[in-house]
Structures are given as structure tokens and as C-alpha cells.
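J.: the following block contains a protein sequence and its predicted model.
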Amino acid sequence: MRRDTFLHSLAALAVGGALPLSAQAAQAIKMMLPANPGGGWDTTGRALGKALQDAGVASSVTYDNKGGAAGAIGLAQFVNGSKGDPNALMVMGAVMLGGIITGKPPVNLSQATPLARLTSEYNVFVLPANSPYKTMADVIAQLKKDPGSIKWGGGSRGSTEHIAAAMIARAVGVDPAKINYVAFRGGGEAISAILGGNVTVGGSGFSEFAEYINTGKMKPIAVTSGQRLAGSSVPTLKEQGIDVEIGNWRGVYGAPGISRAQRDALIASLEKAVKSASWAEAMKKNDWTSAWLAGDAFASFVDNEFASLRATMVKSGMV
């Protein structure tokens, strides 16, 4: 067989997903980030893109930020615009499930292809440095007096911090339907609102607030973990007599309609990326915990998580 004929045949097989990953050229990846710049999905997606390139499985990575509706706007664009594309990825996580439950968007996550869960982390609640409140106990005391006077700021409706705020209210005897929750389209907007004193309490993943906590611009008052995070002095909600624990996780989906071989090739690429030095550096920098789970096991996890989150949100008066 002539060399040019062989190369054309090889390329055709790679496009169809019929070749193992090792025989395919590095791909030009298109990454959907269904949030505005500055938040957890944006940070995760860009760190993953760099890791894919450093691992040699992506020749280039382009990013598309589409914030709003807890990721539903980006999800809709991804589902409708990436059908059958083996080079398309979308970052997502627990927040998207919550947003789908509360917002009931026309698109469904089941239309896309589950690939892998990457990380998990817990949320932290913070006060701006000049807040008149000093502790979570101060916030709860005011919440009981006048629920609407406490503005909780965080991600979109249905985010883990929104669910946590509703669970906190319920745990302390306040009607969750009365909480004053201010949703932001991305982490950058939420951070600006907290630093500007436009919300009373801010909630997000610890990594998103770490810089401001370390410089004293935000005061952490509680984490949503079952026990204190390693190396942290921030008390848990449970330590403070509030029986609430809720975690966050982030993962990656592929486009609708890709073949199983293409799905498996993407999973293999992701697995190489998360073993790279670049990813290890991002994990350490952002205090993420590895939570690798791929393929059918990840798909089952998402289904179970969706049911569990819905039950929690119904109990907290959010649905």
C-alpha cells in the first residue's frame, strides 16, 4: 500500500473512532464551560485543557464560556451544537443537577455522554471582612429574627451553596422558602458581590475563595464537610450545632451521539490528563480532592446523585 493511501485510511479510521487512542493523533479539543469566567467550572475546565495538552492527547484546546441557569444555557448549546463531535467536552457537576431540578430546562443532561467525575470539594461560607457579623452563630441569630435580612450569595439556583443555605435554614427552624438567596452567573460575579458587601454571606468551593480568605478580605465561618478540612481551622456546620453536610463534585461529559469507541477514547485521554504533572499541580493549588470515576460507573453515579439531590431539595422546600 502506498504511504499516502495508508495515511488517508488511518485518518478515516481515527475520525470514526475505530482506532485505539494510541494510534490517533492528538485532538483539537473544544471545551464548553457552562459558567462565566472565574468560577469552579471555568477553573476546572482550563486546568483540564492544559493537562490534556501536557499529556499529549490534545493538540489544542479552545474554550467557550456560556454562563447562566446553573449551566443549562451552556448545556443547551453543547447538546444542540456538538452532536456526534468526538472532540467536544463539557465541564459539569452537582450544581448542574440542582439547576436542572429547579429550572426544568428544555434540554436534558441524559442527551449528552457521561465520561468521568474528576474532583470533589466542600463549600465554605464566608463574610466580607467589614461585616457586622463575626460568626455563623451571629448569622443564624439574625436569620431567625428576620430571614429576608440575610442575603446568601452564590452560584445559580440549585447550586450546592443554595441547597446548603436552604438546609441550614431548615435545620435551625426557619422556613427554607423564606431565605433570601442571590444567584450569580459565575464565581467572579459572586466574589465581587461579597467583597463589595452586596450580600451578607457568600458560599462557594473553598478553592474559589482561598485567595481572599488568605489575604483577610473574607472571613470563613463554616464548611459543609463532615469534619474539618485538612490543615484548616474553619469549623464545620455540624460542630456549630447545625446538622448539615453536603459536598460538591465536578466532571466531564462528551457530545451527544458519539460512538462507544469514541467515548472510550475520550475517557482514555482524560485518564492520561489526570495522571499528568500539570493536573497534579492544579489539584494541589486548588485544594481539590481526586474523585475519578469513569464510563458506566459515572453514569450510574449521576443518576443516583440526581435522585438524592432532588429528595434533599424537596425536603428543604426548594422544589
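T.: That came in fine, so what should we check first?
J.: CA atoms for contacts and neighbours, from now on please.
T.: Noted.
J.: how many neighbours does S156 have?
T.: Neighbour count for S156, taken as other CA atoms under 10 Å: 26.
J.: surely it is in contact with G68?
T.: Yes. Using CA atoms under 8 Å, S156 makes contact with G68 at a distance of 7.1 Å.
J.: and for those two, which residues touch both?
T.: Common contacts of S156 and G68 (CA atoms under 8 Å, 6 or more residues apart in numbering): R185, G186.
J.: just the helices in the stretch 201-319 of the chain please.
T.: In the stretch 201-319 of the chain, the helices defined using DSSP state H, counting those that start in this stretch lie at 206-214, 260-274, 277-286, 295-315.
J.: winner for burial among these?
T.: helix 260-274 (a mean of 20; mean count of other CA atoms under 10 Å).
J.: report the distance from that one to the chain centre.
T.: How far helix 260-274 lies from its chain's middle: 20 Å, per CA atoms, centre = their mean, to the nearest Å.
J.: which strands and helices lie in contact with it?
T.: Here helix 260-274 touches helix 40-54, strand 113-128, going by 3 or more CA pairs under 8 Å, 6 or more residues apart in numbering; DSSP states H and E.
J.: could I get the buried residue list for the helix or strand that the last one is followed by?
T.: Beyond strand 113-128 in the direction of the C-terminus, DSSP states H and E gives the next helix or strand as helix 136-145. By neighbour count on 16 or more other CA atoms under 10 Å, the buried set for helix 136-145 is M136, V139, I140, L143, K144.
J.: angle of helix 136-145 against strand 113-128?
T.: Angle of helix 136-145 versus strand 113-128, following axes from the mean of the first three to the mean of the last three CA atoms, to 10 degrees, is 90 degrees.
J.: which residues does helix 136-145 contact?
T.: Here helix 136-145 has contacts from Y133, S149, I150, A169, V172, G173, V174, I221, A222, Q240, using CA under 8 Å, 6+ apart.
J.: cool, stretch 263-275 as well?
T.: 17, 20-21, 48, 51-55, 57, 86, 113, 115-116, 254, 279-280, 294-295.
J.: quick one: buried ones out of the residues you listed?
T.: 17, 21, 48, 51-55, 57, 86, 113, 115-116, 254, 279-280, 294-295.
J.: of the helices of the stretch 201-319 of the chain, which approaches N108 most closely?
T.: Between N108 and these, the shortest gap by CA to CA is with helix 295-315, which sits at 12.0 Å.
J.: check which helices and strands the closest one sits against.
T.: Counting by 3+ CA pairs under 8 Å, 6+ apart, helix 295-315 packs on helix 94-103, strand 113-128.
J.: so which of the ones you listed is the most surrounded?
T.: strand 113-128 (a mean of 24).
J.: that one versus helix 206-214: what angle between them?
T.: 20 degrees.
J.: A further structure is provided below for comparison with the first:
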Amino acid sequence: MNFRKALLPLAVLAAMVAGSAQAQVNVMLPANPGGGWDSTGRQAFQAMNDAGIYTGAVNFTNKGGAGGTIGLAEFQGAYTGKPDALAVFGAITVGSIILNKSPIDLADFRPVARLTAEYLVIAVADSSPHQSLQDLVEAMKADPGATPIGGGSAGGVDHIALALLAQAADIPVSDLNYIPQASGAETVTGIVNGTLAAGISGISEFQQFAEQGRIRILGITSAERKEGLDVPTFKEAGYDIEIANWRGILGSPDMPEDNYQTWVDRFTQLNESEAWAKVLETQGWDQFFIAGEEFGSFIQEENERIGAILKEAGLAE
């Protein structure tokens, strides 16, 4: 009997099993289900699958809290040095690390790709007496404490945008009654049931509820009006504010170099795909792509920029 021939199929089978075991990517979504980071991660991998770029298994983990720092800390502890381990994050994380003095350092992770930018909108209940952004600002100015406004994590881009609005309207930032919410869906619930006078979040988290007539959007933080959304900009209302929430992908700390480059290439292909273009259109996200070390430089610049804004607004030391 030729044992070499007999053992060959077993060796091939073992290689196939090992290969299939590795055909899974672990993705940390450091927020509760239903929010912008959750949607970004799930939609990106669905589009990647639709485009045939990556069709393997995806293991998503949701771990919300503290602007993504809780989820990223768990991700760092579990996946440092491991391949095929990614995390979604964004501008909110940068501010939360600074505000909460978190030990998380984004420079420890591998910068894979910046994917999207999304402008923020501020909304009230459809039954609210505030018919314009100016109306809401006047209520904030008259009695900030009695005008609770919900949004993302403290120190995140929602909070920063509201602080900039307050500054522009000569309202002390320290007087704002800002109430962080676990998700955009929770913010909408608070607006509708009256526990919040208003809420601020990304377009994608509010637009469907506005279309259903549950909330009314008063303003958007873009430089110009968003196509398909009949909403004035903050600038039109007299407040010179333009700010966007960006989202991207990090690789695990010490991710093997070849594996890291594979994911940079995959997300580059995703950005150029028709499947992703459809997601951007449907979600109302703007394409905002850079990858690899260029993205790493951007993260460092954002850390400095957002830190300066937080200090100027009196939100950080």
C-alpha cells in the first residue's frame, strides 16, 4: 500500500479545515445595535459580500458605552496581535477619549480606512412649539436647564456641535442640559415622549423618523443644504457652524502586516464598488475615503483638532 497516496487526502482535508477556520473576521461594533457605528459595520460587510470582495463569515460584537472606549478596550484585550480583527469607530471616539481621560490610545491600533462622513441634524417632536432652529436657540437661551437636549456620548461630535451652537448664540456651554443617549433610536424616543426638548444626531439616524412624521428636523451642520432633505443649514439660521461625523475602521493592535494590507486593499475595493455606492445613497452618508498610513495621520490631526475644540468650549481641561 502506498501510504503517501493514502495520507495525501487527509493532509489536503486538514488544510481545507484550517483555511475554513480562518475564513472569519471578528468585528467590534463599540455601540448598541441600531446606531451609526452598528450600521456602518454591518452595511460595509454586506456590501463587501455583495461585491464579492470578502464573502467569508463575519462575527459582529456590540459593546456600547463611553463613546466606544469600552468596546475598544475589550477589543484590544482580546485581539492584540491577531489577524482578521477589526473595529468600527469615529470622531465620537476621539472626543470621548479626551473628555473621559481614557487610557485608550488610537495610535496603538492599525488605521485601515476612513469610510464616511455624515452631517448632523437637530430635531424636535412634530408637536413641538419650536418651528425653527432660532426658536429652539431662544428657548435654550431663556432657560437652558429646562431645555434638555439628547445626543451621543459626552464629548462626542453631537456634543461638540451643540457646544459650538451655544457659543455662537452667546449661551454659556456649561449651562447646557446635554443628556448623552445610548443610541440614535433612544434619542428619538426621548424626543417623541417629551423627556427631551430636542435631539442631535446624524442624518441616517433621524431621517426615517422625520419621514414618518414623528420628529421635525430644524437644521443641518453642512455648508449647503443636503439634496433630498428640505432642511436649512445652521449657517442659514445665522450660526457659522459646519461639522461632520466621520466613521472608519481600525485593525487590531500589532495585526500582522500582510493581513493588515489585505484589509486595506479590501476596503479600498469596497470604496470603489457599486454596492457601496448604493449604501451611501440609501443611508445619506458622504464618501470620505482614505486608507492606511494616510488615515493614521488624519487620526492624529483629529486628536489635536477635537481636543482644541473641547478645550475652547470648556468641555475639557
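T.: Nice, thanks for sending it over. The structure presented is a predicted model; accordingly, all values stated were derived computationally and were not measured.
J.: ok so, going back, the contacts of helix 136-145 of the first structure in strands, which ones?
T.: I221, A222 (DSSP state E).
J.: thinking again about what came up before, who wins for proximity to T44 of the first structure among the helices and strands packed on helix 295-315 of the first structure?
T.: Taking CA to CA, strand 113-128 is the member of those nearest to T44 of the first structure, at 8.9 Å.
J.: in the second structure, what stretch matches the closest one?
T.: Strand 113-128 of the first structure lines up with residues 110-125 of the second structure when matched by TM-score structural alignment.
J.: which of the helices of the stretch 201-319 of the first structure sits closest to V91 of the first structure?
T.: Among these, if distance is taken as CA to CA, the winner is helix 260-274, at 12.0 Å.
J.: which residue numbers in the second structure does the closest one align to?
T.: So helix 260-274 of the first structure sits over residues 257-271 in the second structure, by TM-score structural alignment.
J.: that stretch vs the first structure, average distance?
T.: Compared with the first structure after the fit, stretch 257-271 of the second structure shows a mean deviation of 1.7 Å (mean CA distance after the TM-score superposition for the first structure).
J.: also stretch 111-123 of the second structure?
T.: With mean CA distance after the TM-score superposition for the first structure, stretch 111-123 of the second structure averages 0.5 Å from its match.
J.: I'd like the distance from that stretch to the chain centre, please.
T.: Centroid separation for stretch 111-123 of the second structure versus its chain: 6 Å, with CA atoms, centre = their mean.
J.: try stretch 249-261 of the second structure
T.: For stretch 249-261 of the second structure, the distance to the chain centre is 20 Å (CA atoms, centre = their mean).
J.: please apply the same query to stretch 98-112 of the second structure.
T.: 15 Å.
J.: need the residues that contact that stretch.
T.: Contacts for stretch 98-112 of the second structure (CA under 8 Å, 6+ apart): 66, 69, 72-73, 96-97, 154-155, 248-255, 260, 263-264, 267, 291-293, 295-296, 299-300, 307, 310, 315-316.
J.: try stretch 116-123 of the second structure
T.: Here stretch 116-123 of the second structure makes contact (CA under 8 Å, 6+ apart) with 158, 198-204, 206, 215-222, 243-248, 284-289.
J.: redo that, cut-off 7 Å
T.: 198-203, 215-222, 243-248, 285-289 (CA atoms under 7 Å, 6 or more residues apart in numbering).
J.: by how much does stretch 290-300 of the first structure deviate from the second structure on average?
T.: Looks like 0.5 Å for stretch 290-300 of the first structure (mean CA distance after the TM-score superposition for the first structure).
J.: how close does I191 of the first structure get to R310 of the first structure?
T.: 27 Å (CA to CA, to the nearest Å).
J.: repeat for V201 of the first structure
T.: Counting by CA to CA, the gap from V201 of the first structure to R310 of the first structure is 24 Å.
J.: repeat that for N248 of the first structure.
T.: From N248 of the first structure to R310 of the first structure the distance is 15 Å (CA to CA).
J.: got it, and S159 of the first structure?
T.: Per CA to CA, S159 of the first structure is found 12 Å from R310 of the first structure.
J.: L293 of the first structure too?
T.: Distance, L293 of the first structure to R310 of the first structure, by CA to CA: 22 Å.
J.: contact partners for A183 of the first structure?
T.: Contacts of A183 of the first structure by CA under 7 Å, 6+ apart are G153, G154, G155, S156, R157.
J.: mind telling me what the first one corresponds to in the second structure?
T.: It stands for G153 of the first structure. That one, G153 of the first structure, aligns with G150 by TM-score structural alignment.
J.: thought its match was touching T195?
T.: No. G150 of the second structure is beyond contact range of T195, at 9.3 Å (criterion: CA atoms under 7 Å).
J.: what about those two, which has more around it?
T.: Using other CA under 10 Å, the more surrounded residue of G150 of the second structure and T195 is G150, with 31 against 14.
J.: could you look up the SS state of the more buried one?
T.: strand (DSSP: H, G, I helix; E, B strand; the rest coil).
J.: aligned to A47 of the first structure, what sits in the second structure?
T.: By TM-score structural alignment, A47 of the first structure lines up with Q43.
J.: and what of Q142 of the first structure?
T.: Matched by TM-score structural alignment, Q142 of the first structure corresponds to A139 in the second structure.
J.: ok, now how distant is that match from G219 of the second structure?
T.: As for A139 of the second structure, its distance to G219 of the second structure is 16 Å (criterion: CA to CA).
J.: and for N49 of the second structure?
T.: In terms of CA to CA, N49 of the second structure sits 35 Å off from G219 of the second structure.
J.: do A15 of the second structure as well
T.: 57 Å.
J.: pick out whichever of the two has more residues nearby.
T.: G219 (23 against 12).
J.: the first structure: which residue goes with the more buried one?
T.: G219 of the second structure maps onto A222 in the first structure, by TM-score structural alignment.
J.: just checking, G34 of the second structure is part of a strand?
T.: No. Counting by three-state DSSP, G34 of the second structure falls outside a strand, being coil.
J.: check the alignment and tell me where it lands in the first structure.
T.: Match for G34 of the second structure (TM-score structural alignment): G38.
J.: is it true that its match touches E189?
T.: No. The pair G38 of the first structure / E189 is not scored as a contact, 8.2 Å apart, by CA under 7 Å.
J.: compare those two (neighbour count), which wins?
T.: Neighbours per residue, other CA under 10 Å: of G38 of the first structure and E189, the larger number sits with E189, 18 against 15.
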